[in-house]
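Trainee: sequence and predicted model, in that order:
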Amino acid sequence: MMATVVLTIAGGLIGGPLGAGLGGLIGNTIDRQLLRPGTREGARLADLRVQTSSYGTQIPKLFGRLRVAGSVIWATDLIEHRATEGGGKGRGAATVFTYTASFAVALSARPILRVERIWADGQLLRGAAGDFKVRTGFRLHHGSEDQPVDPLIASAEGIGLAPAHRGIAYAVFEDLELATFGNRIPQLSFEVVADPAPVALGTIASSIAPAIEGAALSLPVAGFSVQGPTIGSVLENILAASGGWLRSEGQALRLIEGDGAAERWPDAGAHRGEAGRGRGTRSIAAADTAARRVSVQYYDAARDYQAGVQQACRDGPGNRDSRIELPAVLEAPAAKALAAGALLRADSGRERRTITLGWDALAVRPGERIAIEGAPGQWRVDRWALERMTVRLECVRIARTPIAGSASAGRAVAAPDERHGTTMACWFELPPLDDTPLARPRFAVAAAGTAAGWRRAMLSYSRDGGISWEAAGSTAYPAVLGTIVEPPGTGCATLTDGIHHVIVELANAAMVLANADDRGLDAGANLAMLGAELIQFARAEPLGGTHWRLSRLWRGRRGTDPAIGTQRAGDRFVLLTRDTVKLIDLDVAIGGSVQLLAQGVEAESDVAPLTAPVSGISLLPPAPVQLRATREGSDIRLRWARRSRAGGAWQDGVDIPIGEQSEAYAVEIDAAGRVDRLSTSQPSVTIGAAGLQFPATLRVFQIGTYGRSTAATLTLSSLGEVP
């Protein structure tokens, strides 16, 4: 019909009514040759779902709101980042490689308003609130005719070689972290808002073909992609879905649909006194020549713009199927109505009427609505012919638009859209949790976010007070952490603490804690860093919101008993599990400190530098225990039991290994402001009581490979106190 209408207009401008008739006749022949059923090629729905990077790929013109993959139009090579992790006795250091990439993706060949959500490999990369789930820089160029060159592209290609892509809306990603996507650029798709939605199909047609006036075609869609080999193919696609058609209006074309004003013409047998006027025929094609099922493929707004299909079927003979691929965003009931309308038009189109009229009908144009005397309803002039000085009109009944019914889009499984939140991180030296002595101080970093969408942060550390920084890769899985609200108070490391409890506030409401029985605790369950003390808890009671009460405590685990009772409100709480804590062994001196930076997805979520003192708790032996004094004649015999940083579980009934190069102790006798020092290789020492002034404080240190432990202390107020 496109050629028929266009040549009718051209013929009318050149030769008046007769020229219009001849033009329409020629155009009708062209339409029959070029627009036979099955030869139309419009935009395919898959064109918007798959990201491309091929030279010459067509960039769609977008209308309304829809999801599009786009085409990569510029990219850098992958940028490699390396970080060394691990190391220590019994295991070697590992170099971990991560990658980032910078690239630009063309979205629309006409201006757009904004980009909202972005998906990467089907998961949300950017949420509805504009938050990115992975660290990246992002800029959007809206497609104006005066937009500047992107600064990143200009710096990489040179200012004179970098195009501004004016008239093309495109997005630029700068240093997108690729670890989440297997160290490759992921398949991206974008929720693009090009115009305020909904947009009428007639408005879209007028925009891509200014010679067409489309106000009468009012069918609204939430979004539409103009993409295809020709403008004509896009218009044919619109007409097939909407049931509209084109009619010449002077020097322009008008898109019309449905019933309207119609001129009445005589039916067959009328005005028989005028030669050749009114002769008509009627034909009805067999039912099986029309489609029995019509499918409309579209983008479903209720399913994050995934492709949907709605069908309409009729009873009766035939097995022909018809499919309309409409690159438009619709609700399921609207798509169902389009399928029903197309099915009804296919069935109504089986009935055709041909009437032969005189010269006074030369002005009747293809696409005109007419009424035929004696035939119900209105008819559309489908073909126009001038034969033997008479005008022959082939007409098709105009089907009424069916009433839209209900339809289901099917189950929608949307990608989770959870905020990243502010990064929370804890950085501390950690005692060894297994039976392998360490050769370098070991630090632990646990991180999470104030919102459930937090996934990870990039780490770097400094051993020189922040002068230089070294990459340390990324954090482990999100940890369960928070702060102390109510400290547990004092306790004993050798007995289960059933009296005291601790109340903690977790970082976000998605974090949970669980109970554990004695067997689970013995296997290491519910181990947590509480301030500087390692504890285990058997009972975790939710108090509402993010608050939990922890009770039935095992205190001072792994040699942290000196920290019992030192906690204050606001101190850290970290649940220690294998998957949520990252361990870093560093060559640093005991007595110094190490700083840590944790960089989240967004700059405002970064953690300020954290400082961990190097106390040596990961290298030094724990303090001796069971310190006791007895009299041996006129002397005092001081005894104790050693502990070890290796072999924490007593499993074989014999003494645990020393865990150091040799067994050695230092003893300090602090009395009347004077400190005397002794050394021994046995867990006991004899102190002369003669001349010893009271009160006297006795301190015992175990000498380890890398330094001495904290002190075990015993204070004697008088000699009579010693049994």
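Mentor: Looks like it came in fine. Numbers count the residues shown, from 1 in each chain.
Trainee: going forward, measure contacts between C-alpha atoms and count neighbours the same way
Mentor: Fine.
Trainee: so which residues of the stretch 1-150 of the chain form strands?
Mentor: 61-68, 71-75, 79-86, 93-108, 114-120, 123-126, 137-141 (DSSP state E, counting those that start in this stretch).
Trainee: I should have written the stretch 351-500 of the chain there, sorry.
Mentor: Here the stretch 351-500 of the chain has its strands, by DSSP E, counting those that start in this stretch, at 351-357, 369-372, 379-387, 390-397, 423-429, 442-449, 458-462, 470-474, 481-486, 497-506.
Trainee: what's the closest of these to residue 317?
Mentor: Smallest distance to residue 317 across those (CA to CA): 16.5 Å, for strand 351-357.
Trainee: just give me the longest helix of this protein.
Mentor: Ranked by number of residues, the top helix in the chain under DSSP state H is helix 2-34.
Trainee: and residue 495, how far from residue 542?
Mentor: 25 Å (CA to CA, to the nearest Å).
Trainee: ok, these two, which is more surrounded?
Mentor: residue 542 (16 against 10; other CA atoms under 10 Å).
Trainee: wait, what's in contact with the nearest residue to the more buried one once chain neighbours are set aside?
Mentor: Leaving aside its chain neighbours, residue 542 sits nearest to residue 548 (4.5 Å; criterion: CA to CA, 6 or more residues apart in numbering). Neighbouring residues of residue 548 by CA atoms under 8 Å, 6 or more residues apart in numbering: 503-506, 540-542.
Trainee: just the buried residues of the residues you listed.
Mentor: 503-506, 540, 542 (16 or more other CA atoms under 10 Å).
Trainee: between those, which is nearest residue 114?
Mentor: Taking these together and measuring to residue 114 by CA to CA, the closest member is residue 506, at 36.5 Å.
Trainee: thought residue 544 was touching the closest one, still the case?
Mentor: No. The pair residue 506 / residue 544 is not scored as a contact, 11.1 Å apart, by CA atoms under 8 Å.
Trainee: all helices of the protein, in order?
Mentor: Under DSSP H, the chain gives helices at 2-34, 151-157, 201-208, 231-242, 332-348, 518-522.
Trainee: okay, the angle between the longest helix of the chain and strand 379-387?
Mentor: Helix 2-34 and strand 379-387 are oriented at 80 degrees to each other (axes from the mean of the first three to the mean of the last three CA atoms, to 10 degrees).
Trainee: and helix 2-34, what's buried?
Mentor: Buried-residue list, helix 2-34, by 16+ other CA under 10 Å: 2-12, 17-28, 30.
Trainee: could you do stretch 679-688 as well?
Mentor: Quick answer for stretch 679-688 (16+ other CA under 10 Å): 679, 683-687.
Trainee: same thing with stretch 591-599?
Mentor: Buried residues in stretch 591-599, defined by neighbour count with 16+ other CA under 10 Å: 593-599.
Trainee: same deal with stretch 289-308?
Mentor: 290-308.
Trainee: distance from that stretch to the middle of the chain?
Mentor: Centroid displacement of stretch 289-308 relative to its chain, using CA atoms, centre = their mean, to the nearest Å, is 26 Å.
Trainee: what about versus this one:
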Amino acid sequence: MATLVFSAVGTALAGPLGGAIGAVAGRQFDTALFGPARRGPRLRELEVTLSSYGQPIPRVFGRMRVPGAIIWATELQEHSEVTGGKGQPATTRYSYTANLAVALSSRPIKGLGRIWADGKLLRGAGGDLKVGGVLRLYTGGETQLPDPLIAAQEGEAVCPAFRGLAYLVLEGLELSDFGNRVPSMTFEVIADEAVRLSDLAEDLEATIMEDDSLGGVTGLLVDDGIASTLSDLGRVFPITLDAAGSMPRLRIPTPAAPMQDAALLDAPSVAMEDDSFGRQSGSRRHRASASSPASPVLRFYDIERDFLPGTQHASGRAVIGQPELIELPAALSPAQARVLVDRVAQEADGLRDRLAWRTTTLDTAISPGTIVRLPDQPGRWRVESWEWRESGVELELVRVRVATPEASTPPPGMFPSPIDAPAASTALVALELPWDATSGMADRTRLAVAVGATSDNWRGAALYVEREGGQLQPLTTTSRTRAVLGAARDVLAPASPLLLDRASLVTIELTAPDQMLRPADLADLDRGANMAIVGQEVLQFLFAEPLTGGRWRLSGFLRGLAGTGGAITTHVSGEPFALIDERVTIIDSTAAQWEDASRALAIGLGDVAPASSPILLPGIAHTPLAPVHPRAVLLADGGLQLSWTRRARGNWRWRDGVDVPLCEEAERYRVTIESDGEIYRVWMTTEPTLRISFEDLADLRLMAPGGVFHARQQGTHTLSPPLILAPLL
């Protein structure tokens, strides 16, 4: 900021030369005010998956989150699905999938954890993809084979196997959740159980001495060379490089390491030269100047925030000035990061403690990096440099930092990590809907599929019907809205379909415990609220009382609706329950042919096998309702007058004074007399009445003793259920 201000003022006063002088003065002011620049490589932010030429592919150690690099891809694949037709407008829905390969690490890895796409989980910790597609992982072994998809596209002769490179292939990745584009992805790579110096130094041909592990470091990202990375780690860990001997030695001194492991220097030797230090003692102790006036700040990858960059400040009183920013490309917990930055701050003074030591003993085992002990000084010291002179070997020593186990717990923080729940299992109940006059032509049928799931982590399902021979025909795909499904845990008692059933109760256990049922009033029932199917009976309920474990007690029923009165006496425990409301998927017969199918199936992303359901109420849309109100009158001439009241399918509301349309090609009835399941005579009539003469009654008494008269409406497609008119007396 000062650089801009001073440059502007200088230009205004003295032209371009004054601006240059002002800029120099401003930079000096900024340096004095804000302190030194950052140390170490700049940590990667949430970089996205790229495919630029020349982009380095990092080496991953431990467990880290990396952006990856796209190394192969195809054009987006377009898929279309046509719905409608046969009298309805046809609608074409388009979806897109992607095929791509992403490089993860330039060294072998052990596995893959989570994948984030546009900040959402694309793959959970359990290995489940949250959208459709197939993932294949190649760990970078020297024997891995080419990917079959890449080989098929590029040709087996020229397809590389990328040996030594860990990468993955995403085939058929659905893009509908990402705006039909390839999302920005990051990947949790598992390369090692722990980060060790021996793994880092495998290319340096160095021997690891003492402790081999970097305590608290979960992962490490190396994209700027191993030597540079070791230098960065040396800012917070007491790593030393001993150059004595034929092979360099790396070490992290610990309190457990015995002092005897360090070489003991001889007593210091005096020197007579005028420019020599310690002419009387042979040694000189001094303190270096502080590099930064303020406490350091450590920037790292926070494992408690899904590896997002985080910072930790050293404890202590705030000091004027910009703190030194230490950038460490390592994955740490906030507690361990606080330990490290506190250690750096507390030992800053110790690192300034230096000692010049002169010895006349020429020891080839002592060279820069060697850990030594002194005869009259506590602790261990590291040889920073040495110089041969006439008076002896002059060593520059610095006190060795020791990795201590002290802990400092930072205040807890909150981070809204994406929910990683397993995909819910799909459940469904399928039924043919009774024909409704508001739905269109009387010949049209509709399939209602109530598709739900065990939890809200569900992304919809693909619907099919099963035909003879096990052939599956696709219907459509559902939305992510779950229907309310369950099962009856007791038996719903019989009751009259003509009155409000206030006595019966039934307990329903919902498939998803997080869903709810709501009570209603009589006005709501008149508008169609709380319509459900239990077994083979369609009903409505007034009251829903919550119990425990996703169970609800229902009461206050309108029974046997839409022509299902014959199912009132057929209830059993465990039969399916489904709420018939706007969350049910409706499939019209003009859009898909399902009438001759026996089962419906649905399969979602988390299903191992499809959920299936028989199609309940088959043929109900075309079946006329049974007549009601039977009447039998003996006539004065000895004959019998039978009559009844017709009902029309599709017009379910009661309207006083309104003659409901019949919705059939013609009004016809079939009257029979039956005994022990055998039909003895049939009459056809076009009016809801039939007169039987005295002579015919006498013949029937001889032909079918104990017989019963039944009346059925003859519809356009089939007969209605029977109505018992009267016994033959």
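Mentor: Arrived safely. This structure is a prediction, so every number in the text was calculated from the model and none was measured.
Trainee: okay, the buried ones among the contacts of residue 548 of the first structure in TSV with distance to residue 74 of the first structure next?
Mentor: TSV is the format used below for these (distance: CA to CA, whole Å):
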residue	distance to residue 74 of the first structure
503	53
504	50
505	47
506	44
540	53
542	52
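Trainee: which of the residues you listed lies closest to residue 78 of the first structure?
Mentor: Closest approach between these and residue 78 of the first structure, by CA to CA: residue 506, at 37.9 Å.
Trainee: residues in contact with the residue nearest to the closest one when sequence neighbours are not counted?
Mentor: Using CA to CA, 6+ apart and skipping the chain neighbours, the partner closest in space to residue 506 of the first structure is residue 482 (4.1 Å). Residue 482 of the first structure makes contact with 504-507, 572-574 under the criterion CA under 8 Å, 6+ apart.
Trainee: just give me the closest of these to residue 175 of the first structure.
Mentor: Distances from residue 175 of the first structure to the contacts of residue 482 of the first structure, taken by CA to CA, are shortest for residue 507, at 28.6 Å.
Trainee: where's the closest one relative to residue 532 of the first structure, distance?
Mentor: When distance is defined by CA to CA, residue 507 of the first structure is 19 Å away from residue 532 of the first structure.
Trainee: who has more neighbours, these two?
Mentor: It is residue 507, of residue 507 of the first structure and residue 532, that has more neighbours when counted by other CA under 10 Å, with 25 against 21.
Trainee: quick one, strands of the stretch 201-350 of the first structure?
Mentor: With DSSP E, counting those that start in this stretch as the criterion, the stretch 201-350 of the first structure has strands spanning 212-213, 220-221, 223-226, 245-249, 252-256, 263-265, 279-284, 293-300, 306-313, 321-330.
Trainee: quick one, which of these gets closest to residue 637 of the first structure.
Mentor: Nearest of the strands of the stretch 201-350 of the first structure (CA to CA): strand 306-313, 82.0 Å.
Trainee: and the closest one, what does it pack against?
Mentor: Applying 3 or more CA pairs under 8 Å, 6 or more residues apart in numbering; DSSP states H and E, we find strand 306-313 of the first structure packed against strand 293-300, helix 332-348.
Trainee: before we move on, the earlier item: can you redo the strands of the stretch 1-150 of the first structure as TSV with mean neighbour count and distance to residue 204 of the first structure?
Mentor: Output for those, formatted as TSV (neighbours: other CA atoms under 10 Å; distance: least, CA to CA, whole Å):
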stretch	mean neighbour count	distance to residue 204 of the first structure
strand 61-68	26	7
strand 71-75	19	22
strand 79-86	15	42
strand 93-108	20	14
strand 114-120	19	19
strand 123-126	21	29
strand 137-141	16	22
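Trainee: in strands only, show me the buried residues of stretch 591-599 of the first structure.
Mentor: Among those, the residues falling in strands (DSSP state E) are 593-599.
Trainee: now render the residues you listed as TSV, adding distance to residue 321 of the first structure.
Mentor: Below are those laid out as TSV (distance: CA to CA, whole Å):
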residue	distance to residue 321 of the first structure
593	75
594	71
595	69
596	65
597	62
598	59
599	56
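Trainee: closest one to residue 701 of the first structure out of the residues you listed, please.
Mentor: residue 593 (23.0 Å).
Trainee: which residues does the aligned partner of that closest one in the second structure contact?
Mentor: Mapped onto the second structure by TM-score structural alignment, residue 593 of the first structure lines up with residue 597. Residues in contact with residue 597 of the second structure (CA under 8 Å, 6+ apart) are 465-468.
Trainee: contacting residues for the residue nearest the centre of the first structure?
Mentor: Of all residues in the first structure, the one closest to the mean position by CA atoms, centre = their mean is residue 124, 1.7 Å from it. Residues near residue 124 of the first structure by CA under 8 Å, 6+ apart: 117-118, 133, 415-417.
Trainee: now swap in residue 183 of the first structure and tell me
Mentor: Here residue 183 of the first structure is in contact with 98-100 (CA under 8 Å, 6+ apart).
Trainee: I'd like those residues as JSON lines, with distance to residue 658 of the first structure appended.
Mentor: Below are the contacts of residue 183 of the first structure laid out as JSON lines (distance: CA to CA, whole Å):
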{"residue": "98", "distance to residue 658 of the first structure": "41"}
{"residue": "99", "distance to residue 658 of the first structure": "44"}
{"residue": "100", "distance to residue 658 of the first structure": "47"}
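Trainee: of these, which is the nearest to residue 203 of the first structure?
Mentor: Nearest to residue 203 of the first structure among the contacts of residue 183 of the first structure, with distances taken as CA to CA, is residue 100, at 41.9 Å.
Trainee: counterpart of the closest one in the second structure?
Mentor: By TM-score structural alignment, residue 100 of the first structure lines up with residue 97.
Trainee: wait, its match sits on residue 172?
Mentor: Yes. In this structure, residue 97 of the second structure is within contact of residue 172 by CA under 8 Å, at 5.1 Å.
Trainee: what about the counterpart of residue 251 of the second structure in the first structure, how many neighbours?
Mentor: In the first structure, the residue paired with residue 251 of the second structure is residue 256, using TM-score structural alignment. Counted by other CA under 10 Å, the residues lying close to residue 256 of the first structure total 23.
Trainee: try residue 29 of the second structure
Mentor: When neighbours are counted by other CA under 10 Å, residue 29 of the second structure registers 16.
Trainee: ok, it - contacts?
Mentor: 2-3.
Trainee: that one belongs to a helix?
Mentor: Yes. Judged by DSSP: H, G, I helix; E, B strand; the rest coil, residue 29 of the second structure forms part of a helix.
Trainee: gap between it and residue 18 of the second structure?
Mentor: Distance, residue 29 of the second structure to residue 18 of the second structure, using CA to CA: 16 Å.
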